[in-house]
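[1] Predicted model follows, preceded by the sequence.
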Amino acid sequence: MKNNYILALSGNDIFSGGGLHADLTTYTVNKLHGFVAVTCLTAMTDKGFEVIPVDEEVFSQQLASLKDVPFSAIKIGLLPNVDIAEQALEFIQAHQEIPVVLDPVLVCKESHDTEVSQLRDELLRFFPHVTIITPNLAEAQLLTQKDIKTVEEMKQAAHALYELGAKYVVIKGGNRLNKDKATDVYYDGREFLVLETPILASNNIGAGCTFASSIASQLVLGKEPLEAVRLSKEFVYRAIEASDEYGVIQYEK
């Protein structure tokens, strides 16, 4: 491990269970020094949960401020629009020597309007430049433009995303296929692996953010991709067990 510097490009969750809060908590648990470039703010309004992109110039200045930090890995979370995504892509293209984990967040925009289509197309451009992608089932459907209702269809989707340039793919099925188990499919271009854990009654807000930032952490710590994914799925399970109503981990005192 060259150093313990690790970056998250992610949004601020106003309730602190997901986004940059989950990323920094995960980095700290793994004894890493976490940095964040904030992509967006969020708020609960009379219109519901809203995502407010940061000003594009402000995001550019954040990235410029970090250009000389010798990061050992980067995790990418919520990119709220194409312009922010384009800047993030240029940044990671200048850091191809380190692992990059992409959590292609599209669920908060889970409709098929023009903005989602444009952001989907932009995220696909990231695939050849990242190490692992971690879409959930809904995001995998948006990215592949195919319905996914079975584990076999998850495997087909993982293969399709691999063919689009992703080196390693993890599709997070959650409990959408089985109400008793959280089912994920891992694919490395050669073989598939199905990973399962029991479903917990606890709040799972921020689970996806934690999973991706844990994988990035494990890669910094020298783990191979499959082992990083295995350890991260176990870590997320324990984190959900210990979380409060906002998805924040409650540590024993």
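    Nice, I can see it.

[2] make it CA atoms for all contacts and neighbour counts henceforth
    Will do.

[3] Can you show me the helices along the stretch 101-250 of the chain?
    With DSSP state H, counting those that start in this stretch as the criterion, the stretch 101-250 of the chain has helices at 114-124, 137-144, 151-163, 207-220, 225-241.

[4] what residues are up against Ile148?
    Ile148 makes contact with 137, 141, 154, 157, according to C-alpha atoms under 8 Å, 6 or more residues apart in numbering.

[5] Now with 10 Å, please.
    137-138, 140-141, 154-157, 173, 176-177 (C-alpha atoms under 10 Å, 6 or more residues apart in numbering).

[6] now those residues as TSV including distance to Val220?
    Putting these into TSV (distance: C-alpha to C-alpha, whole Å) gives the following:
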residue	distance to Val220
Leu137	26
Ala138	28
Ala140	26
Gln141	30
Met154	28
Lys155	27
Gln156	29
Ala157	28
Gly173	26
Arg176	31
Leu177	32
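
[7] And those residues, which of them are buried?
    137-138, 140-141, 154-157, 173, 176 (16 or more other C-alpha atoms under 10 Å).

[8] Closest to Leu226 out of those residues?
    Lys155 (15.8 Å; C-alpha to C-alpha).

[9] dump the residue contacts of that closest one.
    Counted by C-alpha under 10 Å, 6+ apart, Lys155 has contacts 148, 161, 169-171, 184-187, 191-194.

[10] Next, give me the two most distant ones among those.
    Pairwise distances across the contacts of Lys155 (C-alpha to C-alpha) peak at 19.1 Å, for the pair Ile148 and Glu191.

[11] before we go on, here's another structure to hold up against the first:
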Amino acid sequence: MLIVAGSDSGGGAGIQADIKAVTALGAYAATAVTALTAQDTRGVRAVHPVPLDFLQLQIRMSLEDIGADCIKTGMLADAATIDAVCDALAGCGVKLVADPVMVAKGGARLLEPGAVETLKRRLMPLATILTPNLPEAEVLSGMSIPDAETMEHAAEVLMTLGVPAVLLKGGHLDGPVVRDVLATEDGLEVFESPRIDTPHTHGTGCTLASAIAAGLAQGLGLRDSVVRARAYVEAAIRSAPGYGHGHGPLDHAVTVDPARLAALG
């Protein structure tokens, strides 16, 4: 599969998290880097965009040689980048998981406000599924989402914008239970998980979207891809190594069994 996203120098989110998640779930990750960031668990210090012709070249070379059974997009930064990516993907006919990354865990803005309409107009119609968190969904839908009940309506509203499926993530709401809403043409389904009390949740959105894309690339159905991805992210949070002084990374290698590897040696 092909991942089109920004680089996280801290390794917890962005394309580094994407590669780890896809690999941990047994799929193959090719990449097209949209931007370089200088960041750690405490926040983003600087962003350096990749030239658009070079970004398109990365996409074209990956698709023409290795190919892709699914594509995942993450940080696209601005309208010009969104246009360049959509132009490069036009007509490829590959499933697309669109994670509309707007703000980093530490609060840094990763999508220019003026690019939201371009994202809605160009990227969303290409997507197989959109995976916004609540703040992103509020921007895209134009409505406030203060509670779990409103989440369901918001997911339905997002589907009217041209995307056939939405996984609206409810982690930003308070409470002992985290609820995510999957909206498809068949209706709504709510998934619930106990909230894990930890600051080490950096990159959960990137990881979840890439885990879903890995499932789709491997031939799983949309619902099964979501169920497996949620289970993987929960396990990765529970075994987070506790690195850094802010929002630490997950344990993306939670699926790896060192004892089994040692036995093969």
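    Arrived safely, thanks for sending. What you are looking at is a predicted structure, and each value in this text was computed from that prediction instead of being measured.

[12] Got a TM-score for the pair?
    The TM-score (TM-score structural alignment, normalised by the length of the first structure) is 0.88; 244 aligned residues with a C-alpha RMSD of 2.3 Å.

[13] ok, back up a step: looking at the helices of the stretch 101-250 of the first structure, spot the one closest to His21 of the first structure.
    helix 207-220 (9.1 Å).

[14] Onto which residues of the second structure does that closest one map?
    Aligned by TM-score structural alignment, helix 207-220 of the first structure corresponds to residues 204-217 of the second structure.

[15] now that stretch, how far from the chain's geometric center?
    The chain centre lies 6 Å from the centre of stretch 204-217 of the second structure; the measure is C-alpha atoms, centre = their mean, to the nearest Å.

[16] compared with the first structure, how much does it deviate?
    Compared with the first structure after the fit, stretch 204-217 of the second structure shows a mean deviation of 0.6 Å (mean C-alpha distance after the TM-score superposition for the first structure).

[17] Nearest residue to the middle of the first structure?
    Asp103 (2.5 Å; C-alpha atoms, centre = their mean).

[18] To which residue of the second structure is it aligned?
    So Asp103 of the first structure corresponds to Asp99, using TM-score structural alignment.

[19] Is it correct that that match is in contact with Gly6?
    No. With contact defined as C-alpha atoms under 10 Å, Asp99 of the second structure does not reach Gly6; the gap is 11.8 Å.

[20] Aligned counterpart of Ser144 of the second structure in the first structure, please.
    Per TM-score structural alignment, Ser144 of the second structure is aligned with Asp147.

[21] sorry, that was for Gly11 of the second structure
    Aligned partner of Gly11 of the second structure by TM-score structural alignment: Ser16.

[22] Could you give the number of residues near that match?
    15 (other C-alpha atoms under 10 Å).

[23] follow-up on the earlier one: quick check: neighbours shared by Asp99 and Gly6 of the second structure?
    Listed as contacting both Asp99 of the second structure and Gly6 by C-alpha under 10 Å, 6+ apart are 73-76.

[24] Mind putting those residues into a markdown table with secondary structure, distance to Gly91 of the second structure and neighbour count?
    Formatted as a markdown table, those follow (DSSP: H, G, I helix; E, B strand; the rest coil; distance: C-alpha to C-alpha, whole Å; neighbours: other C-alpha atoms under 10 Å):
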| residue | secondary structure | distance to Gly91 of the second structure | neighbour count |
| --- | --- | --- | --- |
| Thr73 | strand | 16 | 30 |
| Gly74 | coil | 20 | 27 |
| Met75 | coil | 21 | 26 |
| Leu76 | coil | 19 | 28 |
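
[25] All the strands of the stretch 51-200 of the second structure, residue numbers only.
    70-73, 95-98, 129-130, 166-169, 177-184, 187-194 (DSSP state E, counting those that start in this stretch).

[26] buried set for the last one?
    It refers to strand 187-194 of the second structure. So for strand 187-194 of the second structure, counting by 16+ other C-alpha under 10 Å, buried means 188, 191.

[27] that older thread, tell me how far the match of Asp103 of the first structure lies from Gly67 of the second structure.
    Taking C-alpha to C-alpha, to the nearest Å as the measure, Asp99 of the second structure falls 21 Å from Gly67 of the second structure.

[28] again, but for Val254 of the second structure
    Using C-alpha to C-alpha, Val254 of the second structure is found at 28 Å from Gly67 of the second structure.

[29] tell me, stretch 78-85 of the first structure lands on which residues of the second structure?
    Residues 75-82 of the second structure are where stretch 78-85 of the first structure lands, counting by TM-score structural alignment.

[30] ok, now which ones touch the closest residue in space to Ser10 of the first structure that isn't next to it in sequence?
    Using C-alpha to C-alpha, 6 or more residues apart in numbering and skipping the chain neighbours, the partner closest in space to Ser10 of the first structure is Gly77 (4.6 Å). With contact taken as C-alpha under 10 Å, 6+ apart, Gly77 of the first structure is in contact with 8-11, 18-20, 23, 38-39, 101-105, 208-209, 212-213.

[31] now do 8 Å
    8-11, 19, 102-105, 209.
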